[in-house]
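> task: produce atomic coordinates for the following.
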Amino acid sequence: MMKEDLLETIELEMAILGRRLTSVTPNKAQTNLDRATYLLLLKLFVQGSIGVKVLANELQLDMSTVSRQAATLEHKGYVNKIPDP
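Reported below is the predicted structural model:
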């Protein structure tokens, strides 16, 4: 098997795992968070207060994406944004 085939297999298995995990999540309608936003929330829970730039670097995402996800979390009452001194 070539490396590309292995990568495709891993991607497929990860997608299937993600779908299965999503389907068994209790109270899915209550949380109403997509996977990416949930991962951001988890990172904040583990690390505590952290800036958007650091989050973007650690999650390997664009700052605008992290900022948008953080705004969603704030709107839903999961986090509070505080100015960076």
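> going forward, measure contacts and count neighbours with C-alpha atoms only.
Fine.
> which ones are touching residue 78?
residue 41 (Cα atoms under 8 Å, 6 or more residues apart in numbering).
> look up how far residue 41 lies from it.
8 Å (Cα to Cα, to the nearest Å).
> which residues touch residue 69?
Taking Cα under 8 Å, 6+ apart as the test, what residue 69 contacts is 36, 37, 40.
> could you rerun that using 7 Å?
Residues counted as contacts of residue 69 (Cα atoms under 7 Å, 6 or more residues apart in numbering) are residue 37.
> what's the helix or strand for it?
Using DSSP states H and E, residue 69 falls within helix 63-75.
> check the protein for its longest helix and report it.
helix 3-23 (DSSP state H).
> so how far is it from its chain's centroid?
Put simply, helix 3-23 sits 17 Å off its chain's centre (Cα atoms, centre = their mean, to the nearest Å).
> stretch 63-72 now?
Distance, centroid of stretch 63-72 to centroid of chain: 10 Å (Cα atoms, centre = their mean).
> also stretch 38-53?
Using Cα atoms, centre = their mean, the offset of stretch 38-53 from its chain centre is 9 Å.
> could you also give me the structure for this second sequence? I'd like to compare it with the first:
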Amino acid sequence: MSTDVTTAGDTGLLDTLQHEVAVFARRAEQTRLGGVGQVRNSMDRAAYLLLNRLDKEGPMGVKALAGSMGIDSSTVTRQVAPLVDTGLVKRTSHPEDGRAVVLQLSPRGQARLDEVRSSRRQLMAELTHDWAQEERETFCALLTRFNDALSARQAAHGVTGSEPAATTS
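Sure thing, here's the model as predicted:
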């Protein structure tokens, strides 16, 4: 049962917020916010988030990767397979338990991730070129807070999605 936490005064603002989030989601998916130049749209969201997580947290097993991203192991396995096939991720034996598999970013994967990050960074610079530094920082802080609230809500409701949670890049 859901409780309405809105008040008469903020209904219009919340309507605007939900609409703008929906528009953002549609536009982000249409463009994949893929960056600029030849790299534009060249890596899907799931691949980017998986590679980014392996880069930031280092080699780990499927279960640990799934847990850190708030998704189930079968989803990680499915999403990692093409990354292994294309040489962006390596499967290696766990150093302490040779039976366990560890996923890690390959040198090719690192180079590709760096290229995509650079392209996406350039796109973010273009989109916010007329924003003050403080506005960029505020937007980033609020978007991070919003994503954290979504993640917490999913965790509280036992929801594991098929898409990786947002991470800071």
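> can you pull the TM-score for these?
Here the superposed chains carry a TM-score of 0.72, computed using TM-score structural alignment, normalised by the length of the first structure; 83 aligned residues with a Cα RMSD of 2.7 Å.
> counterpart of residue 58 of the second structure over in the first structure?
In the first structure, residue 58 of the second structure lines up with residue 48, judged by TM-score structural alignment.
> again with residue 117 of the second structure
Checking TM-score structural alignment: residue 117 of the second structure goes with nothing.
> list the buried residues in the helix or strand hosting residue 50 of the second structure.
Assessed by DSSP H and E, residue 50 of the second structure sits inside helix 45-57. The neighbour-count check on helix 45-57 of the second structure (16 or more other Cα atoms under 10 Å) flags 45, 46, 47, 48, 49, 50, 51, 52, 53, 54, 55 as buried.
> now do that helix and helix 73-85, the angle between them.
If you take axes from the mean of the first three to the mean of the last three Cα atoms, to 10 degrees, helix 45-57 of the second structure sits at 90 degrees to helix 73-85.
> average offset between helix 45-57 of the second structure and the first structure?
Once superposed with the first structure, the aligned residues differ from helix 45-57 of the second structure by a mean of 0.9 Å; criterion: mean Cα distance after the TM-score superposition for the first structure.
> now the element after that helix, going C-ward?
According to DSSP H and E, the helix or strand after helix 45-57 of the second structure is helix 62-69.
> compared with the first structure, how much does that following helix deviate?
Averaged out, helix 62-69 of the second structure is 1.3 Å away (mean Cα distance after the TM-score superposition for the first structure).
> what packs against that helix?
Applying 3 or more Cα pairs under 7 Å, 6 or more residues apart in numbering; DSSP states H and E, we find helix 62-69 of the second structure packed against helix 73-85.
> tell me how far residue 76 of the second structure lies from residue 82 of the second structure.
Taken as Cα to Cα, the span from residue 76 of the second structure to residue 82 of the second structure is 11 Å.
> more neighbours, these two?
residue 76 (22 against 13; other Cα atoms under 10 Å).
> trace that one over to the first structure, please.
Per TM-score structural alignment, residue 76 of the second structure is aligned with residue 66.
> how many neighbours does the closest residue to that match other than its chain neighbours have?
In space, and not counting its chain neighbours, residue 66 of the first structure is closest to residue 56: 6.0 Å by Cα to Cα, 6 or more residues apart in numbering. Residue 56 of the first structure has 17 neighbouring residues, counting by other Cα under 10 Å.
> and residue 56 of the first structure, what does it touch?
Applying Cα under 7 Å, 6+ apart, the residues near residue 56 of the first structure are 62, 63, 66.
> once you drop chain neighbours, what's closest to residue 44 of the first structure?
Spatial nearest neighbour of residue 44 of the first structure, excluding adjacent residues (Cα to Cα, 6+ apart): residue 50 at 6.9 Å.
> buried residues, the longest helix seen in the second structure. List them.
When the second structure is scanned for its longest helix (criterion: DSSP H), the result is helix 133-156. Neighbour-count burial for helix 133-156 of the second structure flags 136, 151 (criterion: 16+ other Cα under 10 Å).
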